[in-house]
Structure formats: structure tokens, C-alpha cells
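Trainee: Quick one, fold the following:
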Amino acid sequence: MEYQEQLFDVAVIGGGPAGLSAGVALARALRSVLVVDAGGQRNLKAQGVHGFLSREGVSPQELLAAGREELSEFGGTAVTGFVKSARRDDGHFVLTLDDGSTCTARRLLITSGVTDELPDLPGVAERWGRDVLYCPYCHGFEIRNQRVGLLAAGAHAVLQALTFRQWSPDVTLLLNGAVTLSAGEAEQLEARSVKVVDGGVSALVVQDDRLTGVSLDDGSVVALDVLAVSPATMSKANMLQTLGLEPEDLEEGPGTRLQTDESGLTQCPGVWAAGNATDVSAQVMTAAAAGLKAAAAINADLVLEDTRQAVELARAGTTAVPAR
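Mentor: Predicted structure coming up:
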């Protein structure tokens, strides 16, 4: 494994849109970059990518393949593997992969994303990305004018229902014992013709591999074409605990993420994060843009380090200078 013998400028953990975007940008900046990807991007079950200018409807797999090809064209390296841990050694970062191999880099970028922990409801996982959805901006146009149910999971359920109402006149908020409406919220929902159903949801109703409704605890059925849910979005960056970097709880719902500044820099010097790893609501284009922004910040940081090293060598009267 040749990558074990090289000191990379940057190692990117996660090869989704954010990681590949950053990898290509860094390679174009003539940086040596390694992208380590374990697969399992959260949108792989979706039929297409939406909201990505000029790539509307492209399959997630096709977009990733195109990104990997671009990375290779500019000299970047991609390997398949899961990063189990990270540590500092002599000012560098050493990553250990699940196959026992290691790689070393001057800087780290975390784009490992999140895992969507779906509601514990039979059939939800099998239909995830099809007619069980989460993001209205990802799928709203495709489900326009259909019967949409919103499975409440907390106080944000009312706003979610009102948002889905933009795409369909037939929206039902399923309280599922998770939320009690205030008088003002009930008034808002009624004004927008959003139906409200009490009682717990016990199962999905599926016919001919299509969602047709949900069953309630009392045995009644609410007819639906689409069910919107609110998964807990859990960080996949636990490998950074060895660096003292812990994911933090979300403020707006269940889940965790990495905290960063505007450039993507975490509280751990030399480590940046981008995409869903830090912004759980980021769509594909937003995640890719965040990867690009972090890449520029990382390159700028390396430029300063290269310059400091060159100055030290010059002061010492050494003619050799760093390669870049």
C-alpha cells in the first residue's frame, strides 16, 4: 500500500460530495491529498440528487463516481476503508484504518457525514429514500400534490408540516404522542388546511410496493402517499475522540455534529470539518461548497506553515527550501 509510505499534505476522512470537492480543490492547489472513504453516504438510497445546479436528478452513485474520477485526474489518491482512530505523532496526524494500514498527513479534513437513525417503526428503513422522506427541499417537487403525512418527533413538527404544505394541499400532521399543540399552532395548521391526527402510529400500510397509508394504535388507517419523518442525525466522527474532539449535541433536534468556525476549523488545531459532519441539514450542493471552503482554509494554513519553515531555513543559512 503505497499511501502508507507517503506524508500527505491533507487526509480527508469521508468521500462524499464535501470530501471529494475538497480533495479536488486541494489537488488542484498542488497539494498531496488522500481521501479515505468507507461508503454509506446518507443519500445513496435516493433516486436522484436535487438542488445541484446542472446536475439535477443525477444518481448519487454517478455523482460520486464523477468526483472520484476528477480527484484522480488532478493527482489525488482515494482509498476504500474505515478510519478507526487518529493520533498525533511528531506534529503530524496518523490514521489507522480497519484493515490495519496507516496513513500520515499534515492536516485533517473530516467529511464523514452523519448516520440517520430512523423512527422505530416497521418498514420505515426499507422505504427510506423512496416514499419515506425527510427533506422537503430534496424531494418536495417530486412529491408535489400527493398525500403527505408528517410523523411528529418534537416541537419542530409544526414548522415541518407547514413547510411541506408548500408542495401539497393534502398534508397530515401525525402527532404520535410526541407533541402537544398550543392554541396558536393549532390555529396556524387549521389556517393552512393541515389536518391533525391524534394517536400513535403503529405501522406502515404498503400495497404493491407502494406506501398507501399508516395504521394507528386504534386500528384506523390514515391514507397517505408519502411519510415524512425526522431521524436523529448522529455524527460518524467518533474516531476523533483520540484527538480530544467530541461531537456535540444538536440544538435544534436529536443528533450530534462537530462544532467548527466559519472556515470549518474545529477546536482541535489542524483539523477541519465540512458537510453533514458539521451541518446536518446541508444538501449535496451545500456540502460540496463547504468542502471547497474548508479546502481553501487548509491550503492557506499550509502556505503559512511552508513559509515559516522556509524562513527558518533561510535564517539558518540553509539553501534548501520546502518543496511547496
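Trainee: C-alpha from now on. contacts and neighbour counts both.
Mentor: Noted.
Trainee: Please name every helix or strand in contact with the longest helix belonging to the chain.
Mentor: Determined from DSSP state H, the single longest helix within the chain is helix 284-315. When contacts are defined as 3 or more Cα pairs under 8 Å, 6 or more residues apart in numbering; DSSP states H and E, helix 284-315 packs onto helix 17-28, strand 271-273.
Trainee: In TSV, list the ones you listed along with distance to residue 233.
Mentor: TSV is the format used below for these (distance: least, Cα to Cα, whole Å):
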stretch	distance to residue 233
helix 17-28	17
strand 271-273	16
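Trainee: To which secondary structure element type does the residue nearest to residue 193 when sequence neighbours are not counted belong?
Mentor: When the adjacent residues along the chain are set aside, residue 193 lies closest to residue 169, with 7.4 Å between them (Cα to Cα, 6 or more residues apart in numbering). Look at residue 169: counting by DSSP: H, G, I helix; E, B strand; the rest coil, its state is coil.
Trainee: structure for this one too, so we can compare:
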Amino acid sequence: MENFDVVIVGGGSAGLAASIALGRSRRKVLVVDEGNPRNAVSAHAHNVLGHEGISPKDLIALGHAEAVNYGVEFVSAHIESVQGSIEEGFKISTPSSQWTARRIVLATGARDILPEIPGLQQAWGVSALHCPYCHGWEVRDQQIAILGVSEMSTHQALLFSQLSDKVTFVNHTPEKLSAENRELLTALGIEVIDSSVTGLAVNDSGQVSSLSLENGTDFEVQAVVVASQVTANASIYLELGGELSENPMGTFISAEQTGATGIPGIYAAGNVASIGAMIGASAAAGTMAGAFINAELAMETVKKKMGQNEVQA
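Mentor: Prediction:
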């Protein structure tokens, strides 16, 4: 059974950045990735300094090549179980392989749970959006419908109104819109349609053209904004006895700035620990975790040597 200093679960921006930080410090690192990134439906990545508008697939390919250059190893596989502790080490098992590691980084990301509205999934990532910083510029000045489905919907309306003066709030889930937030929408000059959505008209390319409303009318739009419920891909953390935290956006693993979680030896970086983190922030979190783990392992090794010297003396 091959032993690694660090096994990183997830080969997105956070996982790759962590692997590069560790690889550059000559740590033995394995990245295990299933190849199902959250942004797979996105054609472009934004707010990536020096790579604005790059394809997410191309960005990952560049990071993969950089990691390989520093000796990082990669395996495409699904992890079935992780067992162990920081004291005895961790054992990672897939259907065909097993490895041991001194530390584990969870960079497993998150998944978006959408309201069950016909056509919404087909438009997701193309003309059905959630983040003004990731997609807002591309729909500037368009006819935008904000679907009122959660406490975050009014916040989305606030931000997208900066990008277009043709924003309408469709009050799909009435109990989620407080009187205070309705006043905010009025102050912004955003029309509120008090009707749920029964479906989206979407073409084969994922472009929405209209919403069908429960009140019997159709509403023409060019983009739809919806707050997904974000769920951390945290089965490994839960298996090890960890618990998830929750905020209005969804669930996540609580982690310190260093990436350290409530389970010694287990670190988390990227969307699994920070729901709203964009690519740059996820990569920064991965680098931080990698750097901290390297320092921790170095101190652990020197303390062990000091202990051996004391015994010999």
C-alpha cells in the first residue's frame, strides 16, 4: 500500500492549488478526482486574474500540467471510504486501490440543488444564472427575471439591478419575500409579479425565451436568475464523524483560514468549505491549506527526531 504525505480529494482549482503548494515543497502528493466539476456547464470562467474568460476545462488542464511538473500524482477514481486518524494515519480506499496518507485535503466542491421548475435545469449555466460576478456582465442590459425562491433572491435582485434596468422579480415562493424586502424592491424600481413559475421555454442551446406563469400569462425574458441550494460534497467528512454547518445559501464544512477542520488532519478548501468562493478564492484557499500542511508536517518530523535524540541520550 503506497503512502503519501497528502492525499487531496478533488482536482478543481482548490485541490490543484493545494497540490502545487505541496509539490513545490517536495511533498509526496496524490490527487484523486472523479472529474465532475460544479462549473462543468459553464463556457467561461471570470474574475480569474490573467485568464479572464478562460474555459474552466482549459484552466484545470493548465493547473494539472503545473502540478504534474512538481511531481504530483493523479488518479481518476471514486473514493469508497476513508478511515483512520492523525495519530495512526489515514487509509483511503477506492474500488481498485488503497493508499495511506498523513493528511487529507477535501477539495470536493459542492452541488447546486435547483427548484423543480420544468426547463430550469436545461437552462442552468447558460441563461439560468445565480452569481452576478460570475455571469452578470454577459447578461447586462438584458431582460432579466429574478425568481423569488429564497431569502437570497432579493439580494440577487439588488446586484443584478446594477447590470440592467430591465429586472423583474417573479415571486415564485411568496412566503420567502418579507415586507421589508418588498419595500427594498420597490425602492429599486423593480416590478414584482406575484405568481409562481410553471415552466421555462428553453431552446436546445439552453437559452430561455420566456416564463410560463401560474396566472396564465407568459413573460418574455433573456435571462433567469435563481438562488440554488448549495450542498457540500462532504460524504467523506461525515463518514469520519464530522458535522456540516449551514447558512441561507446551503451547507458547508467549517474550516479555519488555514483549511483546518474540526477533525485533526483533515483540511477543506474551495466550495466544500466556502459556498460563495469563486475560482480565485478557491485556489487561494487551496494554496493556504497546502502551505500550512507542509509547515505542520515539517514540525511533526523535527519533533519526532528531537524525541528520538532524547531517547538515545
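Trainee: quick revisit: counterpart of the residue nearest to residue 193 of the first structure over in the second structure?
Mentor: Mapped onto the second structure by TM-score structural alignment, residue 169 of the first structure lines up with residue 165.
Trainee: same question, residue 34 of the first structure
Mentor: With TM-score structural alignment as the criterion, residue 34 of the first structure pairs with residue 30.
Trainee: just how off-centre is the helix or strand where its match lies within its chain?
Mentor: Secondary structure from DSSP states H and E places residue 30 of the second structure in strand 29-33. Here strand 29-33 of the second structure is found 18 Å from its chain centre; the criterion is Cα atoms, centre = their mean, to the nearest Å.
Trainee: Okay, angle between that strand and helix 13-23 too, please.
Mentor: Here strand 29-33 of the second structure runs at an angle of 170 degrees relative to helix 13-23 (axes from the mean of the first three to the mean of the last three Cα atoms, to 10 degrees).
Trainee: So for the helix or strand that strand 29-33 of the second structure is followed by, what gets flagged as buried?
Mentor: Going down the chain from strand 29-33 of the second structure, the next helix or strand is helix 56-69, by DSSP H and E. Neighbour counts over helix 56-69 of the second structure (16 or more other Cα atoms under 10 Å) mark 56, 57, 59, 60, 63, 64, 66, 67 as buried.
Trainee: all helices for the stretch 151-300 of the second structure, in order.
Mentor: Here the stretch 151-300 of the second structure has its helices, by DSSP state H, counting those that start in this stretch, at 153-160, 179-188, 235-239, 279-312.
Trainee: Single out the most deeply packed of these.
Mentor: helix 153-160 (a mean of 20; mean count of other Cα atoms under 10 Å).
Trainee: which residues sit against that one?
Mentor: 130-132, 136, 146-148, 167, 169, 177, 181, 185, 188, 225-227 (Cα atoms under 8 Å, 6 or more residues apart in numbering).
Trainee: Now do the same for residue 200 of the first structure: its match in the second structure.
Mentor: Under the alignment (TM-score structural alignment), residue 200 of the first structure maps onto residue 196 of the second structure.
Trainee: What's the local residue count around its match?
Mentor: When neighbours are counted by other Cα atoms under 10 Å, residue 196 of the second structure registers 20.
Trainee: This completes my enquiry, with thanks.
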